[in-house]
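Below: sequence and its predicted model.
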Amino acid sequence: MKNKNILITGGAGFIGSHIANELMDNNDITIIDNLSTGNIKNLKSEEHENLNFIEGDICNFNLDDLTSDKDYIFHLAAMASVPLSVERPEECNEINLNATVRLLKSAADNDVEKIVFSSSSAVYGENKNMPLKETEPPMPTSPYAASKAGCELYLKSFYESYGLNYTALRYFNVFGPKQDKNSQYAAVIPNFISALLEGKRAEIYGDGEQTRDFVYVGDVVKANINACESDYNGIVNIASGEKLTVNRLYGIVKNTLGSDLEPEYLPERPGDIKHSLADVSNMEKINLKIDSSDFESQLIETINWFKTIL
């Protein structure tokens, strides 16, 4: 992708900053981020000639000022915490759903070519039809998941009503460098790493036999760019298509760091799902294939990054 005018909402966050850093040298990038969870230091150059950084909130910003000259939008700004959404459902709805609808209307009015939306596997809830296909009905178990499912419906409706092209990417458990240990995205990995590096016992919610489908942030960046350049309108799971128990994950991190600390098991958190595994066949529609055999090397790269900041 080159010579495009791009808006990234939440572009200082974990995933958004990786997208921005990948595209910054060859495109004009505008980022809006209220820095509630993001950090401008995630960007490779705060003073890059192609970067326009706006510290602001899309909930109370004139969106036409943002979208009027944009080719593409990567929409990642959100309340991305399941527990916080359970605690503050109305705020979650305002940030995740209402702000997205206003952004879609502004994008349609200003002839934006395409919007790529960061959705979540949380929309599947406790659906047991593994591996999970995009055609399965949403079964959200938290306000966060419900808000993401609602956004997907609005994206389709704006495509049908206004011709606004879109792809909604349902991320499974994303991990990688620059991830905040308080992040909703696969927070288990940075929590394990940071705890063991600090000589503390890591926390596992539940019995640890819950399974997750992990995907590296570099693959998520490829997914966003490929989706943007594709002509596909619809939903795509972004995952490895492989499942791993939290206990097994802990064992890998523990062995990699040479630790002998055992985890501390805590009660399950409200809204958390037990099992998650993606059907990844739809990724071919955006010309994406993920090699799950790279997981351990990607995990080592993530661990090495955490060593530099702790």
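That came in fine, so what should we check first?

all contacts plus neighbour counts: C-alpha atoms, from now on.
Noted.

where exactly do the strands run in the stretch 51-200 of the chain?
With DSSP state E, counting those that start in this stretch as the criterion, the stretch 51-200 of the chain has strands at 51-55, 72-75, 114-120, 165-171, 173-175.

chain center to the longest helix anywhere in the chain: distance?
Longest helix in the chain, counting residues (DSSP state H): helix 143-162. Here helix 143-162 is found 16 Å from its chain centre; the criterion is CA atoms, centre = their mean, to the nearest Å.

what angle separates it from strand 165-171?
160 degrees (axes from the mean of the first three to the mean of the last three CA atoms, to 10 degrees).

what packs against helix 143-162?
Contact here means 3 or more CA pairs under 8 Å, 6 or more residues apart in numbering; DSSP states H and E; on that basis helix 143-162 packs against helix 82-87, helix 89-92, helix 99-109, strand 114-120, strand 165-171.

which stretches of the stretch 151-300 of the chain form helices?
188-197, 217-229, 246-257, 295-309 (DSSP state H, counting those that start in this stretch).

what angle separates the shortest one from helix 295-309?
It stands for helix 188-197. Using the same axes, to 10 degrees: helix 188-197 against helix 295-309 is 50 degrees.

Show residues contacting helix 188-197.
Helix 188-197 has contacts (CA atoms under 8 Å, 6 or more residues apart in numbering) with 175, 179-182, 201-204, 250, 253-254, 257, 259, 261, 303, 306-307, 310.

What of stretch 265-274?
82-83, 86, 122, 125-126, 141-142, 203-208, 210-211.

swap the cut-off to 10 Å and go again
Here stretch 265-274 makes contact (CA atoms under 10 Å, 6 or more residues apart in numbering) with 82-83, 85-86, 122, 124-128, 140-145, 201-212.

try stretch 60-70
The contact list for stretch 60-70, computed with CA under 10 Å, 6+ apart, reads 4-9, 28-32, 54, 57-58, 73, 99, 102-114.

Second structure follows, compare the two:
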Amino acid sequence: MILKNLNLNPDLKILVTGGAGFIGSNLCEVLVNNGNQIRCFDNLATGKLENIQHLQSAHNFEFIEGDIRNLEHCVQACEGMDYVLHQAALGSVPRSIKDPVTSNAVNVGGFLNMLVAARDAGVKRFIYAASSSTYGDSKSLPKVEEIIGKPLSPYAITKYVNELYADIFSKTYGIETIGLRYFNVFGRRQDPNGAYAAVIPKFVMQLMQHQSPVINGDGSFSRDFTYVDNVIEMNIRAILAEDKNALNTVYNVAFGERTNLNELVVLLKKHLSKFDSGIAKVDPEYGPEREGDVPHSLASIEKAKKLLGYDPTYDMESGLKQAVNWYWNNL
């Protein structure tokens, strides 16, 4: 049960930007099931209607197709909303290196539009997807919110600028903001296709097809992989936060353990081979390191535990088991 005993008021009206995407659609689903009035706002550039198709008939769900780069669209989306869960962005470090202009237009210009629209609509709180990429070249582990390095990609710059803008808007205009620095989120409905697919769904699809997953580097790079239900919990806790010390700041969203890519492949083969024993015989291949990649990522979640009561349910392997089951039945 994702909501556990969080007791989210079902009368709240919540806007989810990027609501047809991976994380956004999962948020919409949980909140619709809780009885909240949910407005999903997405331009379908990377989101998919099929992710929210099962919600379209719900009386408390509304879909608006629009672009956060268009201020009028943002104003329309924010009208009458109590909270904004801002997930809309162009993800991927490689994508931002290939096309920094579009990444900046969406992630910075679009973010500013949403802040302005939320402010003008009298939204109570603006909760947004920040990123662990903000830690940049900082070598300290685990990552604590107050210590960051220099960004290593245009994407990382855009996500850090989001935090700066949110801070200024809370100080200047009084709108409450909370930033959630996501660490390598995975789970149901994460797209395995395309040039910028995340590593877990991409590896799952390759292994299911008995293709060798290609690891960038020697496989020693590690990540704090975070199951999507932990992310949903943090968004709900950010809505519920009442202590003023918990507001207008940023939090790591992770489990607090790291897994390297070699270990990841072993775990994926273990769980997938229960469906197809031939997968156990598929070995990975190794390619060059990817430009802009951070070698190691591990989050401290002490701040979220202390100020928001965060208590993640899923560790890496239990989340992976859930995700693999979903992919096997849906790919």
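It's in. Small disclaimer: the values here were computed from a predicted structure and weren't measured.

Among the contacts of helix 188-197 of structure 1, name the buried ones.
Among the contacts of helix 188-197 of structure 1, the ones that count as buried by 16 or more other CA atoms under 10 Å are 175, 179-181, 201-204, 250, 253-254, 303, 306.

In JSON lines: those, plus distance to Asn191 of structure 1.
Output for those, formatted as JSON lines (distance: CA to CA, whole Å):
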{"residue": "Phe175", "distance to Asn191 of structure 1": "11"}
{"residue": "Gln179", "distance to Asn191 of structure 1": "10"}
{"residue": "Asp180", "distance to Asn191 of structure 1": "9"}
{"residue": "Lys181", "distance to Asn191 of structure 1": "5"}
{"residue": "Arg201", "distance to Asn191 of structure 1": "10"}
{"residue": "Ala202", "distance to Asn191 of structure 1": "7"}
{"residue": "Glu203", "distance to Asn191 of structure 1": "8"}
{"residue": "Ile204", "distance to Asn191 of structure 1": "9"}
{"residue": "Tyr250", "distance to Asn191 of structure 1": "10"}
{"residue": "Val253", "distance to Asn191 of structure 1": "11"}
{"residue": "Lys254", "distance to Asn191 of structure 1": "12"}
{"residue": "Ile303", "distance to Asn191 of structure 1": "11"}
{"residue": "Phe306", "distance to Asn191 of structure 1": "10"}
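
List just the nearest of those residues to His18 of structure 1.
Gln179 (10.3 Å; CA to CA).

who touches that closest one in this structure?
13-15, 38, 42, 185-187, 189-191, 217, 302, 305-306.

Tell me which residue of structure 2 matches up with it.
Aligning on TM-score structural alignment places Gln179 of structure 1 opposite Gln190 in structure 2.

From Leu268 of structure 2, how far off is its match?
16 Å (CA to CA, to the nearest Å).

circling back: which one of the contacts of Gln179 of structure 1 has the most neighbours?
Gly13 (28 neighbours; other CA atoms under 10 Å).

residue contacts, it?
19-20, 33-43, 76-77, 178-180, 183.

if you set the cut-off to 7 Å instead, what comes out?
For Gly13 of structure 1, the contact set (CA atoms under 7 Å, 6 or more residues apart in numbering) comprises Thr37, Gly38, Asn39.

so what corresponds to it in structure 2?
Gly13 of structure 1 maps onto Gly21 in structure 2, by TM-score structural alignment.

so where is stretch 293-300 of structure 2 in structure 1?
Taking TM-score structural alignment, stretch 293-300 of structure 2 hits residues 272-279 over in structure 1.

same deal with stretch 96-104 of structure 2?
Going by TM-score structural alignment: stretch 96-104 of structure 2 matches residues 85-93.

ditto for stretch 134-147 of structure 2
Counting by TM-score structural alignment, stretch 134-147 of structure 2 sits on residues 123-136 of structure 1.

And the aligned partner of Thr177 of structure 2 in structure 1, how far from Ser118 of structure 1?
By TM-score structural alignment, Thr177 of structure 2 lines up with Tyr166 in structure 1. Taking CA to CA as the measure, Tyr166 of structure 1 falls 11 Å from Ser118 of structure 1.

Near the match of Thr177 of structure 2, how many other residues are there?
28.

cool, and Asp65 of structure 1?
Residues near Asp65 of structure 1, counting by other CA under 10 Å: 10.

Let me know the outermost residue of structure 1.
Asp260 (31.6 Å; CA atoms, centre = their mean).

who are the neighbours in contact with Ala146 of structure 1?
Val123, Pro140.

What residue in structure 2 is paired with it?
In structure 2, Ala146 of structure 1 lands on Ile157 (TM-score structural alignment).

Asn39 of structure 1 too?
Checking TM-score structural alignment: Asn39 of structure 1 goes with Lys48.

what's near enough to touch that match?
Ala20, Gly21.

measure it to Gly24 of structure 2 for me?
Counting by CA to CA - Lys48 of structure 2 and Gly24 of structure 2 are separated by 11 Å.

again with Val231 of structure 2
10 Å.

Likewise for Glu242 of structure 2?
24 Å.

ditto for Gly179 of structure 2
From Gly179 of structure 2 to Gly24 of structure 2 the distance is 15 Å (CA to CA).

next one: Pro201 of structure 2
Pro201 of structure 2 is 17 Å from Gly24 of structure 2, by CA to CA.
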